[in-house]
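[1] Output the structure for:
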Amino acid sequence: STELCANKDIRQEVRIVTHQKKKAMLFDVVHSRPYDKILIFAGTKRMVSSICRDLLQSNVRAVESHGGLSQTKRERALQLFQGKTNVMVATDVAARGLDVKNISLVLNFDFPQTVEDYVHRIGRTGRSGTKGEAITFFTENDSPFARDLVKVLIQANQEVPIGLKDIANRSKKDSVSFRDASASRPKTFNRLSVSADWKKAARVR
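    This is a model prediction of the structure:
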């Protein structure tokens, strides 16, 4: 929906990145906020475990929660996160119904399946009149969500990165181009131009 309303008490930041740089950027964010309560979302159980393992190896107190864990282990992870463990890495499924006070930052390592889910994710911070923050890594694969994400940011009076605007404008043109393209035209029709422009968007984010 384009009528989604994000909490205006949440400062939203979208970072245009390549997939290869996401892990390094995540570590920069987490290590710069040693006392913040951080909820990290990843798209798969495997990635959740990978991120959590890497954080633990770098001396960050972190727990993981996903559908591959038993209910007992998920409940234990929640207890730790409610206590002295500052970082939880989770999938959308595992975070349903999650109610933890004082989450300072929601970090979207992977963009969710829908923009509605994006709004729900970031709503875990900025509760009860407090200020919150959300950082989202946005890659080439997320381009189809650019236009609706821009609308959510504008509605909440948030800054829209130049790179994201460029991607949104390009995806609009691409959708028209694909509709108008003849059936005989290769499916890779404008993929090269999109890929070539992506690095440029990342540089101007």
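[2] drop to CA atoms for contacts and neighbour counts, all remaining ones
    Will do.
[3] What is the burial count for the residue nearest to residue 195 when sequence neighbours are not counted?
    Using Cα to Cα, 6 or more residues apart in numbering and skipping residues adjacent in sequence, the residue nearest residue 195 is residue 140, 7.6 Å away. Residues near residue 140, counting by other Cα atoms under 10 Å, number 19.
[4] Another for comparison:
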Amino acid sequence: MFVRIVNAHVEKLARDALLDPVRIVQGEVGEANADVEQKVLIMPNQDTKFHWLCRNLVEFASLGKVIIFVTKKLDAEDVAKKLRLKDFPLVLLHGDMLQAERNENLLKFRQKSQILVATDVAARGLDIAEIRTVVNYDMARDIDTHVHRIGRTGRAGNKGTAYTLVTE
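    Below you'll find the predicted structure:
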């Protein structure tokens, strides 16, 4: 099931549901990056989410580099392990790695690998124009992190797609 995020619909829902809504704007109104298409998919469970990822990952990687974001180190290791068992070559990145190991893995991602499984350590400061797809395998903890995650794609005038996977 696809749900397209459209600010007007969210604002209308808030006005209808709340008594005295307050609008908080970060950045300029109407200045969202038009080069990033956002899609939200609602999945019945974790297994469905993983199968969807496996079915679509080859196509995503054929378009350019892919980042799969998860919230915790253990989740990153688990998703990476499961994808490797399905023969997906990938790079893993999380905050518990030594800085030298993180730098080495980022270099592998920049130069060779098409797929990066990462925690939010990769959500900021990563500027790789070839990233075409971001998959929020786990939802971000807050809106700022979400914005930074999806901002890894659609850079330097390139188009990108950000998928957010939600389980019921």
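[5] Distance check, the residue nearest to residue 195 of the first structure against residue 33 of the first structure.
    27 Å (Cα to Cα, to the nearest Å).
[6] sorry, back to before: how about the contacts made by the residue nearest to residue 195 of the first structure?
    18, 195, 198 (Cα atoms under 8 Å, 6 or more residues apart in numbering).
[7] what range in the second structure matches the longest helix along the first structure?
    When the first structure is parsed with DSSP state H, its longest helix is helix 162-180. Taking TM-score structural alignment as the measure, the second structure aligns no residues with helix 162-180 of the first structure.
[8] Next up, the contacts around the alignment partner in the first structure of residue 110 of the second structure.
    Under the alignment (TM-score structural alignment), residue 110 of the second structure maps onto residue 82 of the first structure. Residues counted as contacts of residue 82 of the first structure (Cα under 8 Å, 6+ apart) are 100, 101.
[9] picking up where we left off before, could you export the contacts of residue 140 of the first structure as JSON lines, including neighbour count, secondary structure and distance to residue 109 of the first structure?
    Output for those, formatted as JSON lines (neighbours: other Cα atoms under 10 Å; DSSP: H, G, I helix; E, B strand; the rest coil; distance: Cα to Cα, whole Å):
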{"residue": "18", "neighbour count": "15", "secondary structure": "coil", "distance to residue 109 of the first structure": "12"}
{"residue": "195", "neighbour count": "11", "secondary structure": "helix", "distance to residue 109 of the first structure": "21"}
{"residue": "198", "neighbour count": "20", "secondary structure": "helix", "distance to residue 109 of the first structure": "18"}
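[10] Export these to CSV and append columns for distance to residue 147 of the first structure.
    Listed next are those as CSV, based on distance: Cα to Cα, whole Å:
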residue, distance to residue 147 of the first structure
18, 19
195, 18
198, 16
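[11] isn't there a strand covering residue 192 of the first structure?
    No: membership of residue 192 of the first structure in a strand is not supported by DSSP: H, G, I helix; E, B strand; the rest coil, which gives helix.
[12] ok, back up a step: what's the longest helix of the first structure packed up against?
    If you count contacts as 3 or more Cα pairs under 8 Å, 6 or more residues apart in numbering; DSSP states H and E, helix 162-180 of the first structure packs onto strand 10-16, helix 146-155, helix 191-203.
[13] and which of the contacts of residue 140 of the first structure is nearest residue 123 of the first structure?
    Residue 123 of the first structure lies nearest to residue 18 out of the contacts of residue 140 of the first structure, by Cα to Cα, at 25.4 Å.
[14] In contact with that closest one, which residues?
    So, once contact is read as Cα under 8 Å, 6+ apart, residue 18 of the first structure ends up touching 138, 139, 140, 199, 202.
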